[in-house]
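Student: Sequence plus predicted model, see below.
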Amino acid sequence: MSGGAPKLPPLNSLKAFDAVARHGSMSRASAALNITPSSMARHVRKLEEYVGVNLLARNANSITLTGEGKYYSAAVRPAFDILAAATDSLLTQEDDEPLRISCVPTLGNPWFATQLAALQERMPGISIQCDFSPVPVNFDRDHVDFAIRYGPGSYPDADSELLFVDKVAPVCTPLVARLIRTADDLTKVARISSQERTTEGHSVWYYWANVCYGPKFAQVVDAAKGPVLKCARFMIEALKVGENVAIVDYTTARMDLQRGLLVTPLGQWIDAPYGYHLLTPKRRAPRVATKRLKALLKNTVESLAIASVHRTAKTSTEGGSRQRSVHKLK
């Protein structure tokens, strides 16, 4: 018996044939492997040339396995199943290590906690370590498997995928809202600002006012500087105990808006300047747990009820017509 490497057919062609045999269709098999039907056909013909027999019977409307094709498919399929099982087993061994997650503080809410609990249910025994920080993550330096950050989405050491874009609007207590009948009234009440800046260097107050009323009014609103707070959650608490108004994202203010502790006096929610992004290391293969958590987050992001922000806006203002300032018409 020769001690050399075993003689194997072209593996890509073998993989293509196995996909056709499993799916019973050239088009479905090509979609499963993410290649064109013409490439799939070429791979199968190459395999047929190698083994010297026809594996598929082709006609105008369909393809079927020949007798030799059925025999060969039954013989090679277990080999692919063994390879898949071995790979899954190897990847699962990684998950003996804790899944290290870094998330922005604004998503430290029941929705995110529910997704972590769902991941633990799907992967019993997995250990999760999660910290909440707005500091940019460095996958080349930090021992982190997965991160969620709010920003423009460009990160040199990470693969980035947009999760969702939040909404922002002026928010205050119902008492303060009585003083804000039009956009002009915003200039008459104390305004809290955040440290966030758009890519153009503008404040969020300027960004919101410019979208809703134009640059002239945006400059007026942005001119008078009030308190500047870094923490979004603390800003919410400051609004509830003070006579102030602030531009707040819906995700952070959601619970207090639903309870009526805070309202949107003008009801004008717009897309936030940035979005929440799912980040994974660019130079490290993502773990199985990372992939499953990403899928959970993407499939359940609608439960954040971002869309219901418009319903919240309607119920938190008295008389929708009052929110239209003269600046809206300019």
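Tutor: Great, that's in hand. Bear in mind the structure is a predicted one, so any value in this text is a computation, not a measurement. Numbering: from 1, shown residues only.
Student: drop to CA atoms for contacts and neighbour counts, all remaining ones
Tutor: Noted.
Student: Show me the strands in this protein, by range?
Tutor: Here the chain has its strands, by DSSP state E, at 56-58, 63-65, 99-103, 128-132, 146-151, 158-164, 167-171, 190-194, 228-229, 244-249, 270-271, 275-281.
Student: so what does the helix ranked longest in the chain touch, helix or strand wise?
Tutor: Residue-count comparison of every helix in the chain, with assignments taken from DSSP state H, identifies helix 67-94 as the longest. Secondary structure elements in contact with helix 67-94, counted by 3 or more C-alpha pairs under 8 Å, 6 or more residues apart in numbering; DSSP states H and E, are helix 11-23.
Student: Would you mark the buried spots in stretch 280-289?
Tutor: Judged by neighbour count using 16 or more other C-alpha atoms under 10 Å, the buried positions of stretch 280-289 are 280-281, 287-289.
Student: And those, which is closest to Ala190?
Tutor: Distance to Ala190, by C-alpha to C-alpha, is smallest for Thr280 among those, at 40.5 Å.
Student: quick one: that closest one from Gln93, how far?
Tutor: 19 Å (C-alpha to C-alpha, to the nearest Å).
Student: With Leu107 instead?
Tutor: If you go by C-alpha to C-alpha, the gap between Leu107 and Gln93 works out to 29 Å.
Student: wait, isn't Arg191 in contact with Ala246?
Tutor: Yes - in this structure Arg191 lies within contact range of Ala246 using C-alpha atoms under 8 Å: 5.6 Å.
Student: Against that first model, consider the following:
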Amino acid sequence: MRALPPLNSLKAFEATARLNGVQKASEELHVTHGAVSRHIKQLESWLNTSLFTRKGRTLELTDAGQQYLTTISAAFNMIDEGTRFIQSRRQESLVRVTTTHSIANKWLVKKLADFYKKFPQIEIWLTLEQRLSELSQSNIDLAIRMGQGPWPGLNCTPLKQDRLIPVCSPGLIEKQGSLSSHLQLKEFPLLHDRDPNAQWSRWLRENKIKNLILDKGSRFASGDLLIEAAIDGQGIALISEWLATDALNNHQLIQPLKEFVDLGFYFWLVTPQDHFSNPSVNTFVKWLRSVV
């Protein structure tokens, strides 16, 4: 068994000797002046050797203290180098991703099992954020966003084209009757995102439908909530076809009207330029493109 003194005592001794004083050591170690002094006395007692001599207000290393400092400093440097090496390896195997609630809940989380199966050595840290923060000012490696990109000042790569389509549950049609024309929409409850006018107004405009006002109905803060409300039979929603793919394939939702809005490239990969130097980020990006 190794004869090792308490680590806190070693840290107090090394900092005091390196910084030439107990006060500076206490500031670096974020402990009190008295705590540093007690740790040094504890170490001297453990070694049964004086490490410092006091001359006026200054401390000077004894010969034994100087020799011990050389050994302890070398050991601390080796620990520091080893720790940094392990941390750098961990960082290279870590990919920090931010996306919206809708993309995470309706698509990304379901796909991550495939990524982990193929690349078990890479960790994904996923955070949810509706707005595009300044990625260059954060530790995020990449963002997945939907909207009318690209955005200035960011490295934006198009991932997926999309359409806005009207959807509802089969049960809603069974309950309220058939829906075969946009003129019948006023007879159905409508569901909206944050802005009750924007999406439906665009749908009307791009399909050249006039004399129809579709601004009433419940609002939801995110697309995934809008989809869930539609599945629940609460009304007709205008949503991303891509995010609704699973619900459409599982017949939880149907598209009662053929009119749609072509969004073009609506899903984007957004990254700070320098994060592509991480090989794990490159691996995740290649996988992402393969499953979109």
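Tutor: Ah, there it is. Since we're looking at a predicted model, the values are computed, not measured.
Student: Between the strands of structure 1, which one is closest to Ala31 of structure 1.
Tutor: Using C-alpha to C-alpha as the measure, strand 63-65 is the one of the strands of structure 1 that comes nearest Ala31 of structure 1, at 16.2 Å.
Student: Tell me how far the closest one lies from the chain's centre.
Tutor: Offset of strand 63-65 of structure 1 from its chain centre (C-alpha atoms, centre = their mean, to the nearest Å): 41 Å.
Student: which helices and strands does that strand pack with?
Tutor: Using 3+ C-alpha pairs under 8 Å, 6+ apart as the contact test, the elements touching strand 63-65 of structure 1 are strand 56-58.
Student: repeat that with 10 Å
Tutor: Packed against strand 63-65 of structure 1 by the contact rule (3 or more C-alpha pairs under 10 Å, 6 or more residues apart in numbering; DSSP states H and E) you find helix 11-23, strand 56-58, helix 67-94.
Student: Identify the residue range in structure 2 corresponding to that strand.
Tutor: When structure 2 is aligned by TM-score structural alignment, strand 63-65 of structure 1 has no counterpart there.
Student: buried ones in that strand?
Tutor: So strand 63-65 of structure 1, judged by 16+ other C-alpha under 10 Å, has buried residues 64-65.
Student: Next: stretch 205-222 of structure 2.
Tutor: Of the residues in stretch 205-222 of structure 2, those buried by neighbour count under the rule 16+ other C-alpha under 10 Å are 214-215, 217-220, 222.
Student: Could you identify the most distant pair in those residues?
Tutor: Of all pairs drawn from the buried residues of stretch 205-222 of structure 2, the greatest distance, 19.0 Å, lies between Leu214 and Ser222 (C-alpha to C-alpha).
Student: Once you drop chain neighbours, what's closest to Asn12 of structure 1?
Tutor: Using C-alpha to C-alpha, 6 or more residues apart in numbering and skipping the chain neighbours, the partner closest in space to Asn12 of structure 1 is His43 (7.0 Å).
Student: Would you mind finding the match for that neighbour in structure 2?
Tutor: Mapped onto structure 2 by TM-score structural alignment, His43 of structure 1 lines up with nothing.
Student: quick one on the thing from earlier: among the strands of structure 1, which comes closest to Ala29 of structure 1?
Tutor: strand 63-65 (12.0 Å).
Student: Is it correct that Ala19 of structure 1 is in contact with Arg28?
Tutor: Yes - contact status for Ala19 of structure 1 versus Arg28: in contact at 8.5 Å, counting by C-alpha atoms under 10 Å.
Student: quick one, which of the two is more surrounded?
Tutor: For Ala19 of structure 1 versus Arg28, the count of surrounding residues by other C-alpha atoms under 10 Å is larger for Ala19: 22 against 15.
Student: when you align them, which residue in structure 2 goes with that one?
Tutor: When structure 2 is aligned by TM-score structural alignment, no residue sits opposite Ala19 of structure 1.
Student: For the residue positioned nearest the centre of structure 1, list the residues it contacts.
Tutor: With distances taken as C-alpha atoms, centre = their mean, the residue of structure 1 nearest its centroid is Leu163 (2.0 Å). Applying C-alpha atoms under 10 Å, 6 or more residues apart in numbering to Leu163 of structure 1 gives the contacts 148-150, 275-279, 294, 297-299, 301.
Student: Apply 8 Å and report the result again.
Tutor: Applying C-alpha atoms under 8 Å, 6 or more residues apart in numbering, we find Leu163 of structure 1 in contact with 275-278, 297-298, 301.
Student: so who does Arg292 of structure 1 touch?
Tutor: Remark: with contacts taken as C-alpha under 8 Å, 6+ apart, Arg292 of structure 1 is in contact with Leu119.
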